[in-house]
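> This is a predicted model, with the sequence first.
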Amino acid sequence: MHTIAETDADRLTRMLGADMVLTGPDTAPYCRDWFGDAQGAALAVLRPRDTAQVQDCVRAAAALDLGIVPQGGNTGLVLGAMPDSGQVVLSLERMTRIRALDADNFSAVVEAGTILHDLKQAAAARGLFFPLTLGAQGSCRIGGNVSTNAGGVNVLRYGMTRELVLGLEVVLPDGRVLDLLSGLRKDNRGIDLKQLFIGAEGTLGIITAVAVKLTPAPDRVATALVALPRLEDAITLYRRARRECCDLMSAFEFMPPLAFTLAREARPDLTLPMADTHPAYALIEISGSGLVDIDDLMARFLEGVFADGLALDGVVAQSQAQAAALWAVREGMNEGQARRGRHLRSDVSVPLSRLAEFVAEVEAAVTAQLPGCTCVSYGHVGDGNVHLNVLPDHALGPDSVDDQIARAKGILHQVLDRFGGSISAEHGIGRLKKVDFEARLPAPQRALLEAIKQAIDPGRIMNPGCQFDPVAG
């Protein structure tokens, strides 16, 4: 009698049940990156419904010596959740419960698969606010936000995701549960172990639940778009806004005039709020609740700005719809870049005081060495985060596009290193930036990372190939 040998995928199905395991063509959606530029492969996709089932998945994969790639909404931009053949994806998409929402403690405990928008909506229903705000918030999931230490447009007021986390529940590589789900603001009992897993991109364990901070919902928001004589004036304007609007400023973005062109390419029906011929633009948002008159604060701030000649033009949203229209330019700009095809996407940071100088130097170098390329520089003024993207000349063909992207990245990083900047401000390292990260990794830092990896994941099964390649333990 002839029998067919049992594959690892068969063994996983037998060990975990068909409801929890996807194989074959069903794995395809979990093996593509957010933009569709990269395609991976997975032996199987595991879809647990609770923490106990995550433990079962980890133990089963470990027993078969299979690498585990944790995945939330798969909206990351550095291939951090991209599986390779022979690895399994562990998707948290079924773990979407909001376990608790404590309005008096201004906190919530949510499972890792909870979509960011759903968490924000649940908080809003109780008059509260979860401040993490991302373009992908309708698809990204809170476990991935924590694993990548996501940033977004509200970092200057509320900080990175790391600063919004009170506690974690993590399944370790040996299948044990590390329960650090505390709702305490002050807890000084030694080393804060949860910090090891925030930003680790699933290389040390699988985050299954998160305790997060909430704030009172800002029921008054003022949004303005201001045209500036030059990018350097955005720094001057931010410094003034930081002083006069204090901690009520929740967003301060800068954009080039090309932003309007790109946004219109993605959204042809977009109505421009002002002329698109000014050298630079700043999108400003201040927000608050209670007794603070936000509209009056914005009006008085802008009155002084125009009186002192710091701005060329400006518009203040008079409704939520108008505010959304102003943000549509910022969001549509990203969509427009994607429509132009593959390009260099960067996520770097430099000291805020040198942001304008950095952008000018990189754009000048790219223009001189790659005259067919177009630079698109924008980002978050308040935290020094610049997305300095480069659009290649696609008319020259795919091979030339690859060459232009590689050369543009080299130019960018050469200048960035001189400015003492970071190759990743908010997106993480993943697989996309691993080589560049390792090239800049000091020996003492690498030694500590190696030691932590060896202590927590000696079998090297957690997201192998992500962030850096540890030496054999």
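Done, it's in. Note that the coordinates shown come from a computational prediction; the quantities given were computed from them, not determined experimentally.
> going forward, measure contacts between C-alpha atoms and count neighbours the same way
Will do.
> For Gly341, the count of nearby residues, please.
Gly341: 14 surrounding residues under other CA atoms under 10 Å.
> how close does it get to Pro398?
Counting by CA to CA, to the nearest Å, the gap from Gly341 to Pro398 is 10 Å.
> try this one side by side with the last:
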Amino acid sequence: MSAPLSPDLLARFAALVGERYAITDADAQQPFLKEWRDRYHGKTPLVLLPGTVEEVAAILELANETGTPIVPQGGNTGLVGGQVPHAEGNELLVSLKRLDKVRAVDPDSNTIDVEAGVTLQRVQEAAEAAGRFFPLTLPSEGSCTIGGNIGTNAGGTGVIAYGNTRDLVMGLEVVLPGGRIWHGMRHLRKDNTGYDLKNLFIGAEGTLGIVTAAVLKLFPKPRSVGTAFIGVDSPAAALALLNVARENGGGTVTAFELMPRIGIDFVIRHVADARDPIEGSYPWYVLLEVSNSAEGGVNEALEAMLMTAYEQGYARDAVIAASLEQAADFWRLRELLSESQRFEGGSIKHDVSVPIRLVPAFLDKAIAAVEAFIPGARPLPFGHLGDGNIHFNVSQPVGGDKQAFLDKWEKTNEIVHAIVAEFHGSISAEHGIGQAKRKLLPGVKDPVELEMMRAIKATFDPKGIMNPGKVL
């Protein structure tokens, strides 16, 4: 634990950004100090909002000189507490929200240069205005920022076709703990001049430095998009359907989301205008999106593929969106799965991944194990079957005691994570480590891998001022 920061030192930090952008009032600080699920609450004597990369550099130079811990923050939409300071109140929070410029868009090179505080939605809109497409898509895209997306290596629904954030970053501008600025805003598709340093900062959750800007990849806009909502009997049938869609879907599979019936029931029960897209009731559902660069024809190809899947027994029933509005309704059901669980009491959540071919077996074993440990528990696993990432959420038993259920969080984690390990998976697929999973890493990481991570941390941040107590 670091010592309390003196008033004189706080004044020096405040002077670097100006009084208007140095927040000391407790009420004004609150939006920065707790995350939306209300699991993590922090404290700080000072929230700094720098407006330039030079101000960020000045902050880190003074922090390194004085040994002051720094917590970087983007849109504060993270789910593992990586962006929230600790409760002791001896860390400064540096919000990147004022670094919000779209510096350049280059349709010829298919790149966009943005600062860390630009929201994901603004990047999408800037790409659209240039006749291009930025494929990272998240429910929080209106408030999450590119800096935060990079810090956590955000995933989302488009990973099956376009990859994680890491796959979408070409170059970075980073302020190192001593205040030096790395000008790595490269626009090169090929560059074999040694170590690819940018990847050290992607997914590092601000523990090695502060990302202040990035060069991101853009793509041609799909001209045709087909969206289908499909009832299936099991995750195994869904996996078979995925293979059929990849081979005969009439384009690139750009989303393949798996959802259980209980999740659809939750959304319909608690969202007034939510409707079941399919008349019949099926154990599992798939939300499938196929995109291509040709004008028209995608729905016809999608219909033919679904008929093949039906004849082979992989699909039980399906509906193809006849309009953008209907497609949005399908997506809304998927996006509200997690939120609707709040109305059903306590929910224990996991963000895990296993090899795609093993997802059905993993789900069978994990569901059975959780139901045996907590009789009456209601598993609600959903997510990105196309990339092996499952959000294995568990709702409390009907009529049960919420706190008694939540008290079983850690033991439930142990059960699920042990099965993840058995299937050679990861305990954090896209949300990061932060505070939530930091203590779990030694149990799942190879000791040599952890040793290398600690060596990198010590090299970049020898005084340990960058987001202490997170990740490592």
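Now that the structure is in, tell me what you want to look at. These numbers come from a predicted model, not from an experiment.
> Let me see the TM-score of these two.
After superposition, the two chains reach a TM-score (TM-score structural alignment, normalised by the length of the second structure) of 0.95; 464 aligned residues with a CA RMSD of 1.7 Å.
> which residue is nearest the centroid of the second structure?
Residue closest to the average C-alpha location in the second structure (CA atoms, centre = their mean): Ala154, at 3.7 Å.
> any idea which helix or strand carries it?
When elements are assigned from DSSP states H and E, Ala154 of the second structure belongs to no helix and no strand.
> Mind telling me what it corresponds to in the first structure?
Per TM-score structural alignment, the equivalent position to Ala154 of the second structure in the first structure is Ala150.
> What residues does that match make contact with?
The contact partners of Ala150 of the first structure, by CA atoms under 8 Å, 6 or more residues apart in numbering, come to Met160, Thr161, Glu426, His427.
> Give me the distance between the third one and Leu77 of the first structure.
Relative to Leu77 of the first structure, Glu426 of the first structure is positioned 10 Å away (criterion: CA to CA).
> mind checking what Gly288 of the first structure lines up with in the second structure?
Using TM-score structural alignment, the partner of Gly288 of the first structure in the second structure is Asn292.
> no, scratch that, I was asking about Thr367 of the first structure
By TM-score structural alignment, Thr367 of the first structure lines up with Glu371.
> What's the separation between that match and Glu339 of the second structure?
Taken as CA to CA, the span from Glu371 of the second structure to Glu339 of the second structure is 22 Å.
> more crowded one of the two?
Applying other CA under 10 Å to Glu371 of the second structure and Glu339 shows that Glu371 carries more neighbours, namely 15 against 12.
> In which helix or strand does that one reside?
Glu371 of the second structure belongs to helix 359-373, assigned by DSSP H and E.
> and the angle for the following helix or strand past that helix with helix 359-373?
Toward the C-terminal end, the helix or strand that comes next after helix 359-373 of the second structure (DSSP H and E) is strand 378-384. Computed with axes from the mean of the first three to the mean of the last three CA atoms, to 10 degrees, the direction of strand 378-384 of the second structure lies at 160 degrees from that of helix 359-373.
> about what we covered before: which single one of the contacts of Ala150 of the first structure is nearest to Val110 of the first structure?
Proximity of the contacts of Ala150 of the first structure to Val110 of the first structure (CA to CA) peaks at Thr161, which lies at 14.3 Å.
> Could you find the counterpart of that closest one in the second structure?
By TM-score structural alignment, Thr161 of the first structure lines up with Thr165.
> Now do the same contact list for its match.
Each residue near Thr165 of the second structure by CA under 8 Å, 6+ apart is listed here: Leu136, Asn149, Ile150, Asn153, Ala154, Gly155, Ile202.
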